[in-house]
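Chemist: Got a predicted structure plus its sequence, pasted below:
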Amino acid sequence: MVSEPPPRGPAPDGPFEPCPANPVLSHRSTDRPIQNTGHADLVEAPDGSWWMVLLGVRPGGGAPGRHVLGRGTFLAPVTWDDGRPVVGEPAPVMEAPAWPPHPVATPPVRDDFDADRPHPRWISVRSRPAPAGPIRLRIDVLAALPADRHPRKEPDVLRLGVEAADGAFDVPAEPDGRYLSTEVSGGFTGRVIGMYAASGTVRFDWFDYEPLDHDTGPGQVILAP
């Protein structure tokens, strides 16, 4: 768990004094839906309001919760009291502030690896993908619906299999998602989905990542090696 205790001072080199209300942002020892809050920045919005941009995680499944997406970015409203920030509650879902929109193009769900270099989102410790192959490997991420959540239930299920040309899906394994959570596997970036060959040479034609259902959020990954 991380907390934010901002000191203040008359100059960049101090002297600094702590805030008597420290920590101004902490979800330690609580059951709030956003945990591990911290690494925050204060920003002033176009309308003059103040906000805190921070990192946090959203544990899923039963207690203790397990998170699988790494640390996400959240906004929390900020007011000021005697020159010190008072931080409101970051929420998993919030209404967009009434600021001028700056739309960003939606990235494509498919990568055909046709560019001279792979996109920066790809990470690798060895050689990069290259075209070839008729086999389609597929991963479905099945998140639990709110009505189905239970203290002893996993945060999601990973359905691993091979998809035939006619769309038939052979599923040899459906591992419990908690075993690929940060709390069990370690690390702090969440799951990294990609392609890997344990031996020999494998060439990948394309990679596809898209939601299966917009309302419930499970996703689907298809690899064509």
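Modeler: Perfect, thanks for sending it. Numbering: from 1, shown residues only.

Chemist: make it CA atoms for all contacts and neighbour counts henceforth
Modeler: Noted.

Chemist: isn't Met52 right up against Pro85?
Modeler: No - Met52 is beyond contact range of Pro85, at 9.3 Å (criterion: Cα atoms under 8 Å).

Chemist: more neighbours, those two?
Modeler: Neighbour count, other Cα atoms under 10 Å: between Met52 and Pro85, Met52 has more, with 23 against 20.

Chemist: Is it correct that the more buried one falls within a strand?
Modeler: Yes - under DSSP: H, G, I helix; E, B strand; the rest coil, Met52 falls within a strand.

Chemist: Please report how far it lies from Pro92.
Modeler: Relative to Pro92, Met52 is positioned 15 Å away (criterion: Cα to Cα, to the nearest Å).

Chemist: Then Ala164?
Modeler: Distance of Ala164 to Pro92, computed by Cα to Cα: 38 Å.

Chemist: leaving aside the residues next to it on the chain, what's closest to the residue nearest to the spatial centre of the chain?
Modeler: In the chain, the centroid-proximal residue (Cα atoms, centre = their mean) is Leu69; its distance is 3.5 Å. Once flanking residues are discounted, Leu69 sits nearest to Gly190: 4.3 Å by Cα to Cα, 6 or more residues apart in numbering.

Chemist: Okay, one more to line up with it:
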Amino acid sequence: MSTADTATSVATTDTASTAGAPSTPSTAASAASTPSPATAPWPNPIVSGFYPDPSVVKVGGDYYLANSTFEYLPGIPILHSTDLRKWTVIGHVVDRPGQLHSFDIPTLGGAWAPTIRYRNGVFYLVITDAMGRGMIIFTATDAAGPWSDGIVVDGVHGIDPDLAWGDDGTAYITYSGLDTTSGAGPGAHEHGGILQVTVNLETGAPLSAPISLWMGTGLKFPEAPHLYHHGEYWYLMIAEGGTERGHGISVARGSSPSGPFEPGPNNPFLSARSTSRPIQNTGHGDLVETPDGGWAIIMLGMRPTGMTQAFSAMGRETFITSARFTADGWLEADPVMLNPRPEALVIDDGFDAETLDSDWLSMRRFASDFASLTARPGWVELSGDGSTLNDPRPALIARRQRHAFAQVSVVVDPGSSGVGGLAVRYDEDHHYEVEVSAGVVTARASVAGISQQWSLEVPAGPVTATLDFVASVGTSLLSQLTSDIVVLGAIDSAGTSHELARVDGRYLSQETAASFAGRVLALYATSGTVEFTDFHYEGSDSK
């Protein structure tokens, strides 16, 4: 069986033309020795910013990657690559109302941990709409979309579902036993281990009762299972240790997709715990064949900074490392090494297209509810409804912050009665913003219900709001602990620059905010209509 035909097996063919037919793994895929190394070190992260819980599938010479998006829309981005190095967003699974129960989803809920697979000309993506619809199977014949409305796996309550097919075509969903959807599940710290059902993929009906496959090695939260058929074994790869610093990847193997499974001798075989590596929290991985016939694991990780590596401003990102099957048939992997791309990323958006580009996100409702690109050509107009950034459904469009050091600006025209601006947001409780109204600019920092603001009067007319993410330059030990400093500023209509405030970036980090997403850069309106143009982002991982 081939991943070009089915995602059950980690052996792949070079084309997708043999869909449905069994194939013999190539010599490179079957060899017990280490495969040929890549010609250059992997870039890491391969996808920077808020792209957690990655899953990848190889179809012929193409790779497709999916990530969690939680309460953000459009949901579940699909990225494409031909070399596992350069990735481009080609679409989203969730691009219309009803596919997820997004409108009332609480923070931390929504689109959790997809698995993307391919079989017989169809892409499958299985995911949990946590605190929403439940476990859902989406399908498409083109990974770029459109994707189906989604079929609920009836009565199965768990997270991080995986999809694999047995040699006889039976579809197996293997998942982590944490109930976030029935309302009757265990508490947040109780766990059912790794479970499995067989399913009818056309109806979503389970064909068997859940069975227990593995509780892991004893570390907390066994989750993110992925099942692979390679050689004579079925491999069950999981994450355990929690998604924090103890995160790691472990493996077990058995003679059938339902086990019984024998744990590997060196679990967790991939982890950064108790090390000083610049990439921490490595786990939640998916195994894939590389273009040169070797193996790699794509996983989430974080880049904590500061003197004690305490704060991860970018949240959970997507990383890669080389892996291999050893002579005795077990998986091993290299440490995940930091190798940021040297070039700066520059994004300019003059809002002169007919639609927003696909990197703009909104919260729990689609931007079409409150955004217009036609009211004033060359501008995006946002209509506020009284909701602020403290509320669950603000009128905002946002892009991910992709780099530790970045400069962001946008021209804001509030007219005579609008209020809105430019923000960096982690969640409803953690955000900094530069807000513009007629003749006034206000910088505000909100952290866990505590808010401080700084205001100044400016000449009438549009204002350029700015956010700069810079390194702390203090000389004290305390100043060296933080992740970064966020400088909130504005350039008024007369061309005068104003620095309104400098605030500590650590409060907008994964460790402090603790919600599951990451930093986004938001344009927002709280009341009236506010128009924006000339959005500019320039980011780099070098100071």
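Modeler: Structure's in. What do you need? Quick caveat, the model's predicted, so the values are computed rather than measured.

Chemist: Need the TM-score from the superposition.
Modeler: The TM-score (TM-score structural alignment, normalised by the length of the first structure) is 0.78; 204 aligned residues with a Cα RMSD of 2.8 Å.

Chemist: Name the nearest residue to the equivalent of Gly161 of the first structure over in the second structure, sequence neighbours excluded.
Modeler: For Gly161 of the first structure, the aligned residue in the second structure is Gly489 (criterion: TM-score structural alignment). The shortest distance from Gly489 of the second structure to any non-neighbouring residue, by Cα to Cα, 6+ apart, is to Glu499 (4.4 Å).

Chemist: now swap in Ala143 of the first structure and tell me
Modeler: Asp156 (4.3 Å).

Chemist: Just give me the neighbour total for the one you found.
Modeler: When neighbours are defined as other Cα under 10 Å, Asp156 of the first structure has 23 of them.

Chemist: wait, doesn't it sit right on Leu145?
Modeler: No - between Asp156 of the first structure and Leu145 there is no contact under Cα under 8 Å: 9.4 Å.

Chemist: element containing Ser276 of the second structure, please.
Modeler: Per DSSP states H and E, Ser276 of the second structure falls between elements, in no helix or strand.

Chemist: what do we get in the first structure for it?
Modeler: Checking TM-score structural alignment: Ser276 of the second structure goes with Asp31.

Chemist: Roughly how far does its match sit from Gly60 of the first structure?
Modeler: In terms of Cα to Cα, Asp31 of the first structure sits 12 Å off from Gly60 of the first structure.

Chemist: Confirm that Val2 of the first structure sits in a helix.
Modeler: No - read with three-state DSSP, Val2 of the first structure is coil and lies in no helix.

Chemist: hang on, it packs against Ala40?
Modeler: No - Val2 of the first structure is not in contact with Ala40 according to Cα under 8 Å; the separation is 10.3 Å.

Chemist: Could you check which residue of the second structure pairs with Pro20 of the first structure?
Modeler: With TM-score structural alignment defining the correspondence, Pro20 of the first structure maps onto Pro265 in the second structure.

Chemist: sec struct for that match, please.
Modeler: Going by three-state DSSP: Pro265 of the second structure is coil.

Chemist: what about it, neighbour count?
Modeler: The number of residues near Pro265 of the second structure, taken as other Cα under 10 Å, comes to 12.

Chemist: cool, Val503 of the second structure as well?
Modeler: 15.

Chemist: does it count as helix, strand or coil?
Modeler: Secondary structure of Val503 of the second structure, per three-state DSSP, is strand.

Chemist: sorry, back to before: could I get the contacting residues of the match of Gly161 of the first structure?
Modeler: By Cα atoms under 8 Å, 6 or more residues apart in numbering, Gly489 of the second structure lies in contact with Val434, Ala443, Ala465, Thr466, Leu467, Ser497, His498, Glu499, Leu500, Ala501.

Chemist: For Leu456 of the second structure, state which of those is nearest.
Modeler: Leu500 (8.1 Å; Cα to Cα).

Chemist: Which position in the first structure pairs with that closest one?
Modeler: Match for Leu500 of the second structure (TM-score structural alignment): Pro172.

Chemist: same check, this time on Ile249 of the second structure
Modeler: Using TM-score structural alignment as the criterion, Ile249 of the second structure maps onto Glu4 of the first structure.

Chemist: list the contacts for that match?
Modeler: Asn22, Pro23, Val24, Leu25, Ser26, Gly38, His39, Ala40.

Chemist: Please repeat the previous calculation with a cut-off of 7 Å.
Modeler: Pro23, Val24, Leu25, Ser26, Gly38 (Cα atoms under 7 Å, 6 or more residues apart in numbering).

Chemist: Next, the contact list for the first one, please.
Modeler: Pro23 of the first structure sits next to Ser3, Glu4, Pro5 when contact means Cα under 7 Å, 6+ apart.

Chemist: these two touch, right, the last one and Ala21?
Modeler: No - contact between Pro5 of the first structure and Ala21 fails when scored by Cα atoms under 7 Å: they sit 8.5 Å apart.

Chemist: Which one's more surrounded, the two?
Modeler: For Pro5 of the first structure versus Ala21, the count of surrounding residues by other Cα under 10 Å is larger for Pro5: 15 against 12.

Chemist: Identify the residue nearest the more buried one in space, chain neighbours excluded?
Modeler: Using Cα to Cα, 6+ apart, the closest residue to Pro5 of the first structure is Pro23 (4.7 Å).

Chemist: cool, Tyr209 of the first structure as well?
Modeler: Val221 (4.5 Å).

Chemist: Mutual contacts of Met52 and Pro85 of the first structure, please.
Modeler: Shared contacts of Met52 of the first structure and Pro85 (Cα under 7 Å, 6+ apart): Val78.

Chemist: ok, back up a step: so which bits of whichever strand or helix holds the residue nearest to Gly489 of the second structure are buried?
Modeler: Using DSSP H and E, Glu499 of the second structure falls within strand 497-504. Under the neighbour-count criterion of 16 or more other Cα atoms under 10 Å, strand 497-504 of the second structure has His498, Leu500, Ala501, Arg502, Asp504 buried.
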